[in-house]
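Engineer: pasted the sequence and its predicted model underneath.
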Amino acid sequence: MKIYNKKTFWYGIGFIVLGTLQLMISIWKGFDLKGTVMMILCLLIGGSGLLRSFSREMSREDKIAELDERNRLVEWRAKSRALGIAELVCFVCMLLSIFGMQAMEAFFGGMLVAFGLIFTTMLIIECITLLYYNKKP
């Protein structure tokens, strides 16, 4: 068997490993609904990924869809929106931590520092990427 799409192949292997680990944990600790559903989904996604990576036609369709301009634009817009939402959530958590410091200073102080670092990192990365892509022709 020849692997036509290595990226899909490794995603499939990863999901099968996750499903198998979930199966072993379920056997060891007992089956529950959430774990069983997650295990089945991981095994199905992994199996379909492996099948798609071994099929020439399906791998060709995946590569064409990956290179399609509209799909790439939708992905870029979704990532941009996700970054904006993550920045907003981080800023709100910082504000809540500032107000919460009056109740429990040590706990909310640590949260304020953590959210502040994450928020600052996101802003710096966003500025660097804006500068990079504005320079690029």
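Structural biologist: Structure's in. What do you need?
Engineer: rest of the way, CA atoms for contacts and neighbours
Structural biologist: Fine.
Engineer: quick one: secondary structure of the residue of the chain most remote from its centre?
Structural biologist: When each C-alpha in the chain is compared with the mean C-alpha position (Cα atoms, centre = their mean), Gln102 comes out farthest, at 34.7 Å. Three-state call for Gln102 (DSSP: H, G, I helix; E, B strand; the rest coil): coil.
Engineer: then this one, side by side with the first:
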Amino acid sequence: MKIYDKKKFVFGMMSLLLGICLLVLGFLKGFNSTRIILMILLPIIGISEIYLGINQEAVKREKFEGTEERNRLISLSSKSKAFDVVQTINFALIFLFLILGKQSGEENFIAMGVSFSFIFAISRFVNFFSEIYYERNM
């Protein structure tokens, strides 16, 4: 057995071991719904990741898909659109919490609005500096 993707193989082994540990813990301390769900999901994920780590064709196909220009363009476009949507929602939450704070007089709403505005400012600065970086280096 040869390992072609060590990260997937290690992740699969860890998931499988966590599932086994949860099974043992369930027998020792009792079962609850969270443990049962994780006991089922972790070994399934672990076995599939181990299989993907030792399957040469799957590793080649995944590396090809990761480097294909169309897939990279789709990934970059979706991340960019997701960032725009998050910034828009963040901007709306700023106004919502500031208006709620003004109407109700609760300082907690105002604090939440200021917190969201701080996050919005950080995201704008990061976006601005990353654009400068990529304009210089591309």
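Structural biologist: Sure, I can see it. Please read these numbers as outputs of a predicted model, since none were measured by experiment.
Engineer: measure the residue farthest from the centre of the first structure to Asn71 of the first structure for me?
Structural biologist: Counting by Cα to Cα, to the nearest Å, the separation of Gln102 of the first structure from Asn71 of the first structure is 47 Å.
Engineer: equivalent analysis for Met1 of the first structure, please.
Structural biologist: Met1 of the first structure is 30 Å from Asn71 of the first structure, by Cα to Cα.
Engineer: ok, now which ones touch the aligned residue in the first structure for Phe9 of the second structure?
Structural biologist: Counting by TM-score structural alignment, Phe9 of the second structure corresponds to Phe9 in the first structure. Listed by Cα atoms under 8 Å, 6 or more residues apart in numbering, the contact set of Phe9 of the first structure reads Ile3, Gly49, Leu50, Arg52, Ser53, Phe54.
Engineer: show me the two of these that sit farthest apart.
Structural biologist: For the contacts of Phe9 of the first structure, the farthest-apart pair by Cα to Cα is Ile3 and Gly49; their separation is 11.2 Å.
Engineer: more neighbours: the two, which one.
Structural biologist: Gly49 (23 against 16; other Cα atoms under 10 Å).
Engineer: which helix or which strand is home to that one?
Structural biologist: helix 33-54 (DSSP states H and E).
Engineer: what comes up buried for that helix?
Structural biologist: 35-36, 39-40, 42-47, 49-54 (16 or more other Cα atoms under 10 Å).
Engineer: over to stretch 113-120 of the second structure?
Structural biologist: Buried-residue list, stretch 113-120 of the second structure, by 16+ other Cα under 10 Å: Gly113, Val114, Phe116, Ser117, Ile119, Phe120.
Engineer: please apply the same query to stretch 54-66 of the first structure.
Structural biologist: Going by 16+ other Cα under 10 Å, stretch 54-66 of the first structure has these buried residues: Phe54, Ser59, Asp62.
Engineer: any idea how far Gly26 of the second structure is from Leu42 of the second structure?
Structural biologist: 14 Å.
Engineer: again with Lys2 of the second structure
Structural biologist: For Lys2 of the second structure relative to Leu42 of the second structure (Cα to Cα), the value is 23 Å.
Engineer: all helices of the first structure, in order?
Structural biologist: Ranges of helices in the first structure, per DSSP state H, are 6-29, 33-54, 56-67, 69-100, 105-135.
Engineer: Phe108 of the first structure - how many residues pack around it?
Structural biologist: Look at Phe108 of the first structure: counted by other Cα under 10 Å, it has 19 neighbours.
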